[in-house]
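S.K.: Next one to model:
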Amino acid sequence: MASHRRPARVTVLTAAAAATAAASLGAVPASADPGATPAATRATVDRLYEEAEKATEGYNRADEKANALRRTVSQAQDSLARGQERINRMRGVLGSVAGAQYRSGGIDPALALLLSSDPDSYLDRATALDRVTARQTAALGELRREQRSLSQKRSEARAALAELEQSRAEVARHKRTVERKLAEARRVLASLTVEERADYDRASRTGERAEGPDGGPAEPLPPLADLGPSRAAAAVIAARSAIGKPYVWGATGPSAFDCSGLMVWSYRQAGISLPRTSSAQRYAGRQVPLSQAQPGDLVTYRGDASHVAIYAGNGQVIHAPYPGARVRYDPVNMMSHVTVTRV
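M.R.: A predicted model of the protein is given here:
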């Protein structure tokens, strides 16, 4: 990846890789070398943005996991409540039967037969009592099974809660890393002159922005009518409507986006659910050669797929670049390790 131009944005990496990145990147200096050239300063900002983007990949992944765990815990708690209600009802029924037997005297069957003036009637009652006893035995067995099941569910719920707390801590850790890297980048940018900062904001990583002077694409894009009614076309149309919206890490629209959040939102408008992270989006469909890219294809970058864009046609993509920038067009080859995925 060319490092003398515009920084990355913030997405999602594997939790382990992001954690490793966060640890290894902590030694990056907080400010630029006072004697550094503007080009070196821009390279430092690019690196910090890329590091923040990788940490955001970890943040998004951990946040997605925490959300899934919250749903699991909620379902477990509902199941526990329903299980306890069943057990309470079963205990109530068994208690009522036991109380009725106690009130009837619970006389020994042999003695009851001797005292009975109508042995045939007694035998009928004894048979009925045997059936009641059999049902009680079955009910007791079911109660024990329900109690064992409830105990297992309680254990699983405790484990899910513990995992949720761990995931929340992981989210917070990645968030701190992202915020630290972004703060460092802001301090470095502050060392640039107004002219140097304007030059930085105009430039892409390749030094060739794909935007025209009016903020539109430098090259004509396929007419909307030519994109057809496909869902990929609908995603492109949605991404075009987001041009000019600010980059905010962790955001999924509609007023702000990070890079993978823009893809999630654009495809959601087309009725398609994408994974939250750019690394997962790389495998959300069939990979095709860059030479065969079509509007609506996802384009991921770097070996870890920590940045993603949507192909807009004519060698251009739409993406949310990095903090401080807005959703815009850029060349499809703006970074290294380009992978095209058709959803």
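
S.K.: from here on, contacts and neighbour counts on C-alpha atoms
M.R.: Will do.

S.K.: Would you mind confirming that residue 188 is in contact with residue 41?
M.R.: Yes. Contact status for residue 188 versus residue 41: in contact at 6.9 Å, counting by CA atoms under 8 Å.

S.K.: Here is the second sequence; please produce its structure so I can put it next to the first one:
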Amino acid sequence: MGSHRRPAATGLDRSARTATVTVLSAATAAAAFAVPASAAPKDTPAATKAKVDRLYEQAEQATEAYNKADERAGTLRRQVERAQDKVARGQERINEMRGEIGTLAEAQYRSGGIDPSLALMLSSDPDAYLDKASALDRISSRQSSHLTELQRAQRALAQERAEAGRTLAELEKSRKTVARHKRVVEDKLAKARRLLNTLTAAQREEYDRASRSGGGGREAPRPDPSDAGAGAGAPASSRAAAAIAAARSAVGKPYVWGANGPSGFDCSGLTQWSYAQAGVGLPRTSQAQRHAGRQVPLSQAQPGDLVTYRGDASHVGMYVGNGQVVHAPYPGATVRYDPVNMMPGATVTRV
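M.R.: You can find the predicted model right below:
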């Protein structure tokens, strides 16, 4: 009877099985402890805060682009209104001219119903007829002049209508640009809010207290308003003093993107509104505000000067003295005081 025992494994077979078991065990262990490629490690609070800062910076840049596009749309809207009003007045004038020409034509028809030479022969009062004929010539001359003027007015009206149409088309394009920038801002802010929601309440409170760029977790001290001209130079002008007073009155108001007061502000909206209270018109965007006056070194800043930040001038505040600016920092924060060197690339503009 044959044996059913399996043949003894050779040394080579045992080695192969052992190697296979070892490889499989290692692979199983590696799989048990491996982190999926799609699962990134959880950010530290510091990394989350840094991401929020970047998103707020990008949102601020998009906000300034939105403000610029919105300002452009407002300008175009006013141009369209003026053009439409001009077209309406031009059409009214043409209607009046047509009425005058119709009256002249009717008078000419009534006076010139027969051949002038025959009318003269049949006239019982040749002198009176000649007077009428002379008047008729004047009427014809006036009619010709009116027709020429009407043609010119019609050509001008056609040009004005075409220009109004082009401006209206440009306005519609600008409105789409505004809407696109608005979506970008809202997307950035939504991402920032989601990231902030991953922090604990204490970490969010610390973030709210800190300046966005290196506040060290401490809320910037609010300077005594009476110190604005003490040890830091007086305001550059009476209008600068009035603008400072307006900006101070806004402290505590919420940051609202795209807003320029009086209940909420974005950064350039605050400075524009503050100087408007002093009777000074500033451009809407921080980039344009950087060039709204004479630039001076930071070491020579005086209260009321505008301070723009970063190479693209995407943020702006107002210097109030003692190394402080008042500004609208970012969504979720309120208008407040912060150190003038809170962000890189500070440029000072004296309005």
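
S.K.: shared neighbours of residue 188 and residue 41 of structure 1, which are they?
M.R.: Residues touching both residue 188 of structure 1 and residue 41 (CA atoms under 8 Å, 6 or more residues apart in numbering) are residue 32.

S.K.: Residue 91 of structure 1 and residue 58 of structure 1: what is the separation?
M.R.: Note on residue 91 of structure 1: its distance to residue 58 of structure 1, by CA to CA, to the nearest Å, is 49 Å.

S.K.: more crowded one of the two?
M.R.: residue 58 (33 against 14; other CA atoms under 10 Å).

S.K.: tally of neighbours for the aligned partner of residue 315 of structure 2 in structure 1?
M.R.: Residue mapping for residue 315 of structure 2 onto structure 1 gives residue 307, with TM-score structural alignment as the criterion. By the measure other CA under 10 Å, the count of residues near residue 307 of structure 1 is 34.

S.K.: can you tell me how far residue 307 of structure 1 sits from residue 339 of structure 1?
M.R.: Applying CA to CA to residue 307 of structure 1 and residue 339 of structure 1 gives a distance of 11 Å.

S.K.: Can you work out which residues contact both of those two?
M.R.: Shared contacts of residue 307 of structure 1 and residue 339, defined by CA under 8 Å, 6+ apart, comprise 300, 301.

S.K.: Which residue would you name as the spatial centre of structure 2?
M.R.: The centroid of structure 2 falls nearest to residue 67 when counting by CA atoms, centre = their mean (1.3 Å).

S.K.: List the residues that contact that one.
M.R.: Contacts of residue 67 of structure 2 (CA under 8 Å, 6+ apart): 258, 284, 285.

S.K.: Alignment lookup: it to structure 1.
M.R.: Using TM-score structural alignment, residue 67 of structure 2 pairs with residue 60 in structure 1.

S.K.: Quickly find the element holding its match.
M.R.: Element membership for residue 60 of structure 1 (DSSP states H and E) is helix 38-103.

S.K.: post-alignment, that helix versus structure 2, mean distance?
M.R.: With mean CA distance after the TM-score superposition for structure 1, helix 38-103 of structure 1 departs from structure 2 by a mean of 0.9 Å once superposed.

S.K.: sorry, back to before: my read is that the match of residue 315 of structure 2 contacts residue 301, right?
M.R.: Yes. Here residue 307 of structure 1 reaches residue 301: they are 5.3 Å apart, a contact under CA under 8 Å.

S.K.: longest helix anywhere in structure 2?
M.R.: helix 126-196 (DSSP state H).

S.K.: returning to that earlier point: what sits up against the next helix-or-strand element following the helix holding residue 60 of structure 1?
M.R.: Using DSSP H and E, the helix or strand that follows helix 38-103 of structure 1 in sequence is helix 109-115. Residues outside helix 109-115 of structure 1 that contact it (CA under 8 Å, 6+ apart) are 119, 122, 126.

S.K.: Then stretch 278-293 of structure 2?
M.R.: Under the contact criterion CA under 8 Å, 6+ apart, stretch 278-293 of structure 2 has outside partners 64-65, 67-68, 71, 239-240, 242-243, 267-269, 271-272, 275-276, 306-308, 312-316, 347-351.

S.K.: That one: which residues count as buried?
M.R.: The neighbour-count check on stretch 278-293 of structure 2 (16 or more other CA atoms under 10 Å) flags 278, 282, 283, 284, 285, 286, 287, 289, 290, 292 as buried.

S.K.: so it aligns onto which residues of structure 1?
M.R.: Aligned by TM-score structural alignment, stretch 278-293 of structure 2 corresponds to residues 270-285 of structure 1.

S.K.: Could you do stretch 189-200 of structure 2 as well?
M.R.: Stretch 189-200 of structure 2 maps onto residues 182-193 of structure 1, going by TM-score structural alignment.

S.K.: Could you identify the residue of structure 2 that aligns with residue 83 of structure 1?
M.R.: In structure 2, residue 83 of structure 1 lines up with residue 90, judged by TM-score structural alignment.

S.K.: repeat for residue 252 of structure 1
M.R.: Looking across to structure 2 (by TM-score structural alignment), residue 252 of structure 1 lines up with residue 260.

S.K.: Same check on residue 206 of structure 1?
M.R.: Matched by TM-score structural alignment, residue 206 of structure 1 corresponds to residue 214 in structure 2.

S.K.: Name all residues that make contact with the nearest residue in space to that match that is not next to it in sequence.
M.R.: Here the nearest residue to residue 214 of structure 2 in space, its sequence neighbours aside, is residue 342; by CA to CA, 6 or more residues apart in numbering that works out to 6.5 Å. Contact partners of residue 342 of structure 2, counting by CA under 8 Å, 6+ apart, are 211, 212, 213, 214, 215.
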